[in-house]
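Undergrad: how would this look folded up:
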Amino acid sequence: MTYMIKRLFDVLLSLFFLILLSPLLLIVALLIRWKLGAPILFRQIRPGMNGQPFEMVKFRSMRDATDADGYPLPDAERMTPFGNFLRASSLDELPELWNVLKGDMSLVGPRPLLMEYLPLYSQEQYRRHEVRPGVTGWAQVNGRNAISWEEKFDFDIWYVDNHNFFLDMKVLFLTAKKVFAREGITQQGSVAMPRFKGTVRNSKNN
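TA: A predicted model of the protein is given here:
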């Protein structure tokens, strides 16, 4: 898929869904304000295409709970049943359509991870930034958070080398199927994917 076709597809579809889902977005926002309080949105700087930082927006899914020293409690203690529902249904991801409309993200591509991971990637793993990050991606429909980091990055690089319009359509279809089945949300025994600490055998520093 050429850059222009992919970008036009992203703009038209993200705008369509933002308009179509606006009542749902409002309802979710009100529920978050009621159950979790303010802020409604979670904002964080993530690496985009070529590793350039941008501000990603999601619906907040965790409580703002801290320990006696003011540090956030572990994810498992801040997560609520409502937050689990938002993640399992992927409703927390819907505000990222705004990032797609702005051009920070694409509908399909490697998921934007944390800025602190950038120096930990091998040269091959860093290639995931050769395309715009996506709301969903090839790794998400092949295991999401239930696979290892190394498997996730292998899927990301495969997408970078093979992406086209028909593959993107397949990913979007499989994403809808995964969301309804609620598959691969987390790794067993964890409410979120464990933090990436680098792949020793492929580390840039070796």
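
Undergrad: Please count neighbours and contacts with C-alpha atoms only from this point.
TA: OK.

Undergrad: element containing the residue in the chain sticking out farthest from the centre?
TA: Centroid-distance maximum for the chain: Ala68 at 30.9 Å, with C-alpha atoms, centre = their mean. Using DSSP states H and E, Ala68 sits in no helix or strand.

Undergrad: How about Pro112: what's its closest non-neighbour residue?
TA: Distances taken as C-alpha to C-alpha, 6 or more residues apart in numbering put Pro133 closest to Pro112, at 5.3 Å, once the chain neighbours are dropped.

Undergrad: My read is that that neighbour contacts Val108, right?
TA: Yes. Pro133 is in contact with Val108 according to C-alpha atoms under 8 Å; the separation is 7.2 Å.

Undergrad: residues in contact with Pro95?
TA: By C-alpha atoms under 8 Å, 6 or more residues apart in numbering, the contact list for Pro95 reads Val57, Lys58, Phe59.

Undergrad: Leu36 versus the first one, what's the distance?
TA: Right, Val57. 17 Å (C-alpha to C-alpha, to the nearest Å).

Undergrad: Please give the structure of this sequence too, so both can be compared:
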Amino acid sequence: MTDVVQRAIDIGVSAAALVVTAPVMAGVAAAVAVDLGRPVLFRQQRPGLHGRPFTLIKFRSMRDVDERRGLVTDADRLTGLGRALRATSLDELPTLWNVLRGDMSLVGPRPLLMRYLDLYSPEQARRHLVRPGVTGLAQVSGRNLVDWDERLALDVWYVDHRSLALNARICLRTVLTLLRREGVSAPGEATMPLFTGSARAGAEADGDA
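TA: This is a model prediction of the structure:
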């Protein structure tokens, strides 16, 4: 029943939010077009419910990779406007369309990269038993300051304990996190370092051997 009610909430809130934020999105789109050119939207395949791929939609915040110009790392490619959009999460507004479509939920584990699927331990892979979210427990528990093992553990904890009340608390904490602009980037990173596999999973494997 929780899933049915949450889906109804997702539809109602995302539809209303798309209407209310339309002027803001138009302004952001214009700013991105001036700063980065077209297209203004970033589209990428991400794993959704049960790991099935969907196309995530966000506003662009980075220049394209260009080795000749030295635009290789996220730090090189991220523009001043992009940093501001990420700090305020305005780049995430188009993902409301993903919520309306049913690709995502308002709350859930963040959709990460497709290439990470083979790197998760069986326990970590359980994060895909629910729809990914625009915000989630890991995001309100430190955002990109939380290391990968803790972040994925928080995702799995959410899967096991999700409820409408927990979702409401996460949404409230999300507002506070955005106002404080906490955890936008990991130390020494423009955003978050790439996930290369779980240190805990490796330790468990060594122990089993």
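
Undergrad: Helix, strand or coil: sort out the residue nearest in space to the middle of structure 2 for me.
TA: Geometric centre of structure 2, nearest residue: Arg110, 4.1 Å, by C-alpha atoms, centre = their mean. Here Arg110 of structure 2 is coil, with the state taken from DSSP: H, G, I helix; E, B strand; the rest coil.

Undergrad: My guess is it contacts Val130. True?
TA: No. The criterion here is C-alpha under 8 Å, and Arg110 of structure 2 misses it with Val130 at 10.6 Å.

Undergrad: I'd guess Asp103 of structure 2 is in a strand, am I close?
TA: No. Counting by three-state DSSP, Asp103 of structure 2 falls outside a strand, being coil.

Undergrad: measure stretch 90-104 of structure 1 end to end?
TA: Per C-alpha to C-alpha, stretch 90-104 of structure 1 runs 19 Å from first to last residue.

Undergrad: how far does that stretch sit from the chain's center?
TA: 9 Å (C-alpha atoms, centre = their mean, to the nearest Å).

Undergrad: Buried ones in that stretch, by neighbour count?
TA: Of all the residues in stretch 90-104 of structure 1, those buried under the rule 16 or more other C-alpha atoms under 10 Å are 90-101, 104.

Undergrad: rewinding a little: count the neighbours of the residue nearest to Pro112 of structure 1 for me.
TA: 27 (other C-alpha atoms under 10 Å).

Undergrad: hmm, back to that, which of the buried residues of stretch 90-104 of structure 1 fall within helices?
TA: Among the buried residues of stretch 90-104 of structure 1, the residues falling in helices (DSSP state H) are Glu96, Leu97, Trp98, Asn99, Val100, Leu101.

Undergrad: Please report how far the third one lies from Trp149 of structure 1.
TA: Spelled out, that is Trp98 of structure 1. 27 Å.

Undergrad: now the last one
TA: From Leu101 of structure 1 across to Trp149 of structure 1, the span is 28 Å (C-alpha to C-alpha).

Undergrad: Let me see the contact set for the nearest residue in space to Ala17 of structure 2 that is not next to it in sequence.
TA: Sequence neighbours aside, Leu96 is the residue nearest to Ala17 of structure 2 in space, at 7.5 Å (criterion: C-alpha to C-alpha, 6+ apart). Applying C-alpha under 8 Å, 6+ apart to Leu96 of structure 2 gives the contacts Ser14, Ala15, Ala17, Leu18, Val134.

Undergrad: can you pull the contacts of the closest residue to Ser61 of structure 1 other than its chain neighbours?
TA: The shortest distance from Ser61 of structure 1 to any non-neighbouring residue, by C-alpha to C-alpha, 6+ apart, is to Gly83 (4.3 Å). Residues near Gly83 of structure 1 by C-alpha under 8 Å, 6+ apart: Arg60, Ser61, Met62.

Undergrad: Would you mind measuring from the closest residue to Thr191 of structure 2 other than its chain neighbours to Leu100 of structure 2?
TA: With sequence-adjacent residues excluded and distances taken as C-alpha to C-alpha, 6+ apart, Thr191 of structure 2 is closest to Ser185, at 4.3 Å. Computed as C-alpha to C-alpha, the Ser185 of structure 2 to Leu100 of structure 2 distance reads 28 Å.

Undergrad: got it, and Glu204 of structure 2?
TA: 40 Å.

Undergrad: Gly70 of structure 1 belongs to a helix, doesn't it?
TA: No. With three-state DSSP as the criterion, Gly70 of structure 1 is assigned coil and is not in a helix.

Undergrad: For the helix or strand harbouring Phe155 of structure 1, name the packing helices and strands.
TA: Taking DSSP H and E as the criterion, Phe155 of structure 1 maps to helix 149-162. If you count contacts as 3 or more C-alpha pairs under 8 Å, 6 or more residues apart in numbering; DSSP states H and E, helix 149-162 of structure 1 packs onto helix 123-126.

Undergrad: And the helix it packs on, what's buried?
TA: Across helix 123-126 of structure 1, burial judged by 16+ other C-alpha under 10 Å covers Gln125, Tyr126.

Undergrad: Mean distance between that helix and structure 2 after superposition?
TA: Mean deviation of helix 123-126 of structure 1 relative to structure 2 after superposition (mean C-alpha distance after the TM-score superposition for structure 1): 0.3 Å.
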